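Enquirer: Below are the sequence and a predicted model for it; my questions follow.
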Amino acid sequence: MADPTPNPQVFDYIVVGAGTAGCLLANRLSADPSNRVLLIEAGGRDTYHWIHIPVGYLYCIDNPRTDWRFRTEPDKGLNGRSLIYPRGKTLGGCSSINGMLYLRGQARDYDGWAELTGDDDWRWDRCLPDFMKHEDHHRLDDGGDADPAHRDFHGHGGEWRIEKQRLKWQVLDDFATAAVEAGIPRTRDFNRGDNEGVDYFEVNQRSGWRWNTSKAFLRGVEKRDNLTLWHSTQVLGLAFETGEGGEPRCCGVTAERGGETVVAKADGEVILSAGAIGSPQLLQLSGIGPADLLADHDIPVVAELPGVGENLQDHLQIRSVYKLKGARTLNTMANSLVGKAKIGLEYLLKRTGPMSMAPSQLCAFTRSSEAYAHPNIEYHVQPLSLEAFGQPLHDFPAITASVCNLNPTSRGTVRIKSRDPRQAPAITPNYLSTPEDRQVAADSLRVTRCIAGQPAFAKYQPEEFKPGVQYQSDDDLARLAGDIGTTIFHPVGTAKMGRDDDPMAVVDSHLRVRGVKGLRVVDASIMPTITSGNTNSPTLMIAEKAAAWILGEG
């Protein structure tokens, strides 16, 4: 790997953030040995053992070693509550601490982006090859799949491994059957453009280990002579020069590395991949954003872009808990030393069982009401229950059926609080701030009750522990959603792409920052609307597409 110490330090491309998008970008951009690439990560290396054991997300989230430990501002829609807001602080970023669930969303998501940007490159049929390019899908192992159509939707031999979960729970199988009885079809693949149905999630794991983007895209590749990796390096701001025609050009970054301030220059581009919180924060700190916000902090305006930090969207999950009788759940398995020892031994010997579990196991996409022509809610179902993240499991058998609104109409903000890049910005999601979102919340809780009340689940005599059957009206259920709702960790949209005539668009359809040369944003912040599913793998698709544009335009 190239020595990062010489001064001056000049590169062709500087990628800020070695997370989901940044790792792929560094891989693709450095594939040409003539490109000098610098990848900067504020967190450390991904050597913490709990990153790699799937259940280790419990020990990585809200851990200062691996998580920035952001919190939201008190949220009116959550009845004044503030939530933890995890963001990965290590190589691999959020892919090192997330739920490992492989979901693309729906074809209509990407067709909608094409309409909003005026660029057909974002249509589903043109995004699909970018998903497939880096896929290594288990169903195509050993020569193929019984369904020949599967090759039309999935790739093999790429860096991003997708596998079946290495576990099975009877209580989840019965919940799936109950979902079918409630009118939700079974599906074999959530990722063909129409994700309606119920099945187990597929996961980003390899043989029972978490597969993060550091392993997938940097392992081995970081030894390239033309790729320099600076981890544990805090970017302090972007550097600018006057370009042709007087327009500002981003020419590098200033960073703190090993207790010293260093400057790295980019002859080509600076690419922000710091995520939906970090990228708008760095833009604002560098003078790109709403003029009034910059003035509040005495930051000179480089480019007035009012959309920077606006348009925050997230999936709010509403957790229903059902007490069960006669069910084998993790609550009963893991509430004794003997049970924990058996779980640990199974993982040690086989890489299976609860320690190989993603945070959620069973998935369902369906409609909250007949008013929707497409699935607008998603279930994450788990054979366990607890009061809140980080709390001990309940001492009775139970399942949790979390449901989220896939297409929220509420919009929030990310805004700096000071000129100090180490101070977390104000994160204000504004959950449940629209009548539509409150109605979907109430209706989705009724859908959960409908599933739990089906014959296939009756043998467990399910008792609604949360929120409680005493709550029935729309107002009651929407208020309860505010009491028990939590983020599912999918913030997007804070540097959205859009047409030239959209005053809130931060980047164009090729993710170039408006009004500034040599600067691009490539991460989940560019999504104009959130995808109808988990957001990690769509972010990889965005990076794949952007890498091709950058190299093609280089």
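Expert: Sure thing, it's come through.
Enquirer: from here on, contacts and neighbour counts on C-alpha atoms
Expert: Will do.
Enquirer: list the contacts for P528?
Expert: 113, 116, 311, 493, 496-498 (CA atoms under 8 Å, 6 or more residues apart in numbering).
Enquirer: Helices along this protein, start to end?
Expert: Using DSSP state H, the helices assigned to the chain run over residues 20-29, 49-52, 57-60, 107-117, 124-133, 170-181, 213, 275-285, 291-296, 330-333, 337-350, 435-452, 474-484, 536-553.
Enquirer: and the first one, what does it pack onto?
Expert: Translated: helix 20-29. Judged by 3 or more CA pairs under 8 Å, 6 or more residues apart in numbering; DSSP states H and E, the packing partners of helix 20-29 are strand 9-16, strand 37-40, helix 213, helix 536-553.
Enquirer: want to throw those into a markdown table with distance to C251?
Expert: Formatted as a markdown table, the helices and strands packed on helix 20-29 follow (distance: least, CA to CA, whole Å):
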| stretch | distance to C251 |
| --- | --- |
| strand 9-16 | 10 |
| strand 37-40 | 13 |
| helix 213 | 27 |
| helix 536-553 | 16 |
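Enquirer: then this one, side by side with the first:
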Amino acid sequence: MIYDYIIIGGGSAGSVLANRLSARSANRVLLLEAGQDTPPGQVPKEIEDTYPGTAYFDPRFHWTELKVHTQIVSHNNPNAERPPLRKYEQARVLGGGSSINGQMANRGAPTDYDEWESRGAEGWAWDKVLPYFKKVERDLDFDNEWHGKEGHIPVRRIPQAHWNPHAKAAAEAFKLAGFKYLPDQNGEFTDGYFPITISNAEEKRVSAAIGYLNTDVRRRNNLTISTETQARALIFEGTRCVGVTAVVKGREQEFRGREIILSCGAIHSPAHLLRAGIGPVGHLRDMGIPVLSALPGVGQRLMDHPSISLSSFIRPQARLRDSDPSRRHILVGLRYSSQIGGAPPGDMFVAVASKSAWHSVGVQIASMLAFVNKTYSETGQVRLASTDWREEPVVEFNLLSDRRDLDRLMACFKMLAAMQLSPPLAAVTTDPFPASYSDKVRQIGVVNEKNRWLTRGIAALLDGPAALRRFLIERYVVEGFTFQQVMSDDEALEAFIRKATIGVWHASCSCRMGREEDPMSVVDTSGRVKGVAGLRVVDASIFPVVPCANTNFPVLMTAEKVADAILAESRVMA
């Protein structure tokens, strides 16, 4: 069979595209996903759970071999020590990141999308994308010019009455610091603290797969969903993409289509293009790959939001419990303007986590997760490690490559430290410390029985005498920097931030859309890859710049908008 559309990647973008393109009965649509299915009535409990910490750390749902550099990699000094590789959790399951993420449903700043247009994405300014954000959502709380009521993804906020004591204390600390309360994070984009907006209904996750690939959609005769199917290589006839070879449950198969759409995310989509000979000429020649289309922007200017964490020990009476009305661990957020380096309003974001992990120690540790909402570090890249399709690419985020990002995180840490020591938070927490998402933390975060029992023992000790708890935190939790050090010594604070800064799993911008004459653009404003025919990219990789948001809703919006463009083009051709 020759399909009209073959979508490679069943994540957030792929789920939207499969739904919208197959809604026209004349279109034959094939959706390929490397991970497992999440069919209605059989969604794994870890994915469906309103608390996302188990799904996120469950290796069944990850590309387990993917590791990245987050710190700056020097290519000018071959003798420089390379920074450590870090595991970077990317989803390998139907629904993609929306099946394992924190269920954060925010959009970013209107200025983000006006910048998209100014960078060459004509038709993607705020007034043009807002209708598609509204098309995505079914807002359960608000009915106004900002929100949609008919979309596939429910959106809501946990009322303050259901917040745990730690979340309430953090909100009070924000108020004392002079920030105003915003009832709607996705309303007017101004500074303030607010209930986090989530893609969740009746205390259950609603992923893109759950929302867009429901029972009725799956019954369509013109839609085929093939899970446990990993794309191996794109097939070209001349410069036209005509199909894909894939391994389906261990067996290689070939699929042919009129149009192929890559929706594999900002790491794997550029890797597919590079293996097909689409990318920077020098790198392709170094890899021995014939050049099909010379596009220097493929894999370049990869972005994420640089992030740090200030953590603390939660007093027993203030902890999040399974019996609470909501088991959500992040209930309140803060958006503020740093006024550093000409940054736009709302350039900084803080998420308050009242539980740091699924296990017993996680229940005892709170974190204020700060990230640079409007980052200027855009020198990351994705390159091939080899031509073997089974090998993960080389990924370098080069976070903090722009000094303004470092300066803002330093200022933010000091601000959060003052809030941490303010009466509301001091009453419910103790022993603050600069936190690092180290390999040790990752290892203990893997969901298994060994870690379940190990953390129970550690938790019992942490709840013991205060002196023992401080010793354990400084000896086994803190990664080389104490709270006192970083608060009294700016050099120590800078060193901590340079070492501890990580991304927040918002990989984007590695196949940017832009003007035809822009040498660094990879796709046009409808996702079509320059220099070839029959091939599009539709996912976070085509963002011109990462927005001031968790990226899931911008991805859903992008897929909705491109799906409309594809359907409009096919009507014209018909």
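Expert: Everything's here; your move. All values reported here derive from a predicted model rather than from experimental measurement.
Enquirer: quick revisit: in JSON lines: the helices and strands packed on helix 20-29 of structure 1, plus distance to H134 of structure 1 and mean neighbour count.
Expert: Shown next, in JSON lines, are the helices and strands packed on helix 20-29 of structure 1 (distance: least, CA to CA, whole Å; neighbours: other CA atoms under 10 Å):
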{"stretch": "strand 9-16", "distance to H134 of structure 1": "19", "mean neighbour count": "24"}
{"stretch": "strand 37-40", "distance to H134 of structure 1": "20", "mean neighbour count": "27"}
{"stretch": "helix 213", "distance to H134 of structure 1": "11", "mean neighbour count": "27"}
{"stretch": "helix 536-553", "distance to H134 of structure 1": "8", "mean neighbour count": "20"}
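Enquirer: wait, isn't P467 of structure 1 in contact with L480?
Expert: Yes - here P467 of structure 1 reaches L480: they are 6.8 Å apart, a contact under CA atoms under 8 Å.
Enquirer: Between those two, point out the one with more neighbours.
Expert: Taking neighbours as other CA atoms under 10 Å, P467 of structure 1 and L480 compare with L480 leading, 21 against 18.
Enquirer: Can you find the partner of the more buried one in structure 2?
Expert: Under the alignment by TM-score structural alignment, L480 of structure 1 pairs with F496 in structure 2.
Enquirer: out of the contacts of P528 of structure 1, which ones does structure 2 keep as well?
Expert: Retained contacts for these in structure 2, judged by both residues aligned by TM-score structural alignment, their matches' CA atoms under 8 Å, are 113, 116, 493, 496-498.
Enquirer: E135 of structure 1 maps to what in structure 2?
Expert: Checking TM-score structural alignment: E135 of structure 1 goes with E137.
Enquirer: Please disregard the earlier target; I meant L58 of structure 1.
Expert: So L58 of structure 1 corresponds to G53, using TM-score structural alignment.
Enquirer: ok, back up a step: looking at the helices of structure 1, which is nearest to H510 of structure 1?
Expert: helix 536-553 (7.0 Å; CA to CA).
Enquirer: Read off where that closest one ends up in structure 2.
Expert: Under TM-score structural alignment, the match for helix 536-553 of structure 1 is residues 552-569.
Enquirer: circling back: pull the most distant pair out of the kept ones among the contacts of P528 of structure 1.
Expert: Using CA to CA, the two most remote members of the kept ones among the contacts of P528 of structure 1 are L116 and G493, lying 13.0 Å apart.
Enquirer: Looking at those two, which is more packed in?
Expert: G493 (31 against 17).
Enquirer: Pull up the gap between the more buried one and P86 of structure 1, please.
Expert: Distance, G493 of structure 1 to P86 of structure 1, by CA to CA, to the nearest Å: 17 Å.
Enquirer: before we move on, the earlier item: possible to save the helices of structure 1 as CSV with distance to P306 of structure 1?
Expert: Below are these laid out as CSV (distance: least, CA to CA, whole Å):
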stretch, distance to P306 of structure 1
helix 20-29, 24
helix 49-52, 37
helix 57-60, 34
helix 107-117, 18
helix 124-133, 28
helix 170-181, 44
helix 213, 32
helix 275-285, 10
helix 291-296, 7
helix 330-333, 48
helix 337-350, 50
helix 435-452, 25
helix 474-484, 29
helix 536-553, 23
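Enquirer: So for G259 of structure 1, which of those helices sits nearest?
Expert: helix 275-285 (19.7 Å).
Enquirer: That closest one vs helix 20-29, what angle?
Expert: 80 degrees (axes from the mean of the first three to the mean of the last three CA atoms, to 10 degrees).
Enquirer: So which bit of structure 2 is helix 275-285 of structure 1 matched to?
Expert: Aligned using TM-score structural alignment, helix 275-285 of structure 1 spans residues 265-275 in structure 2.
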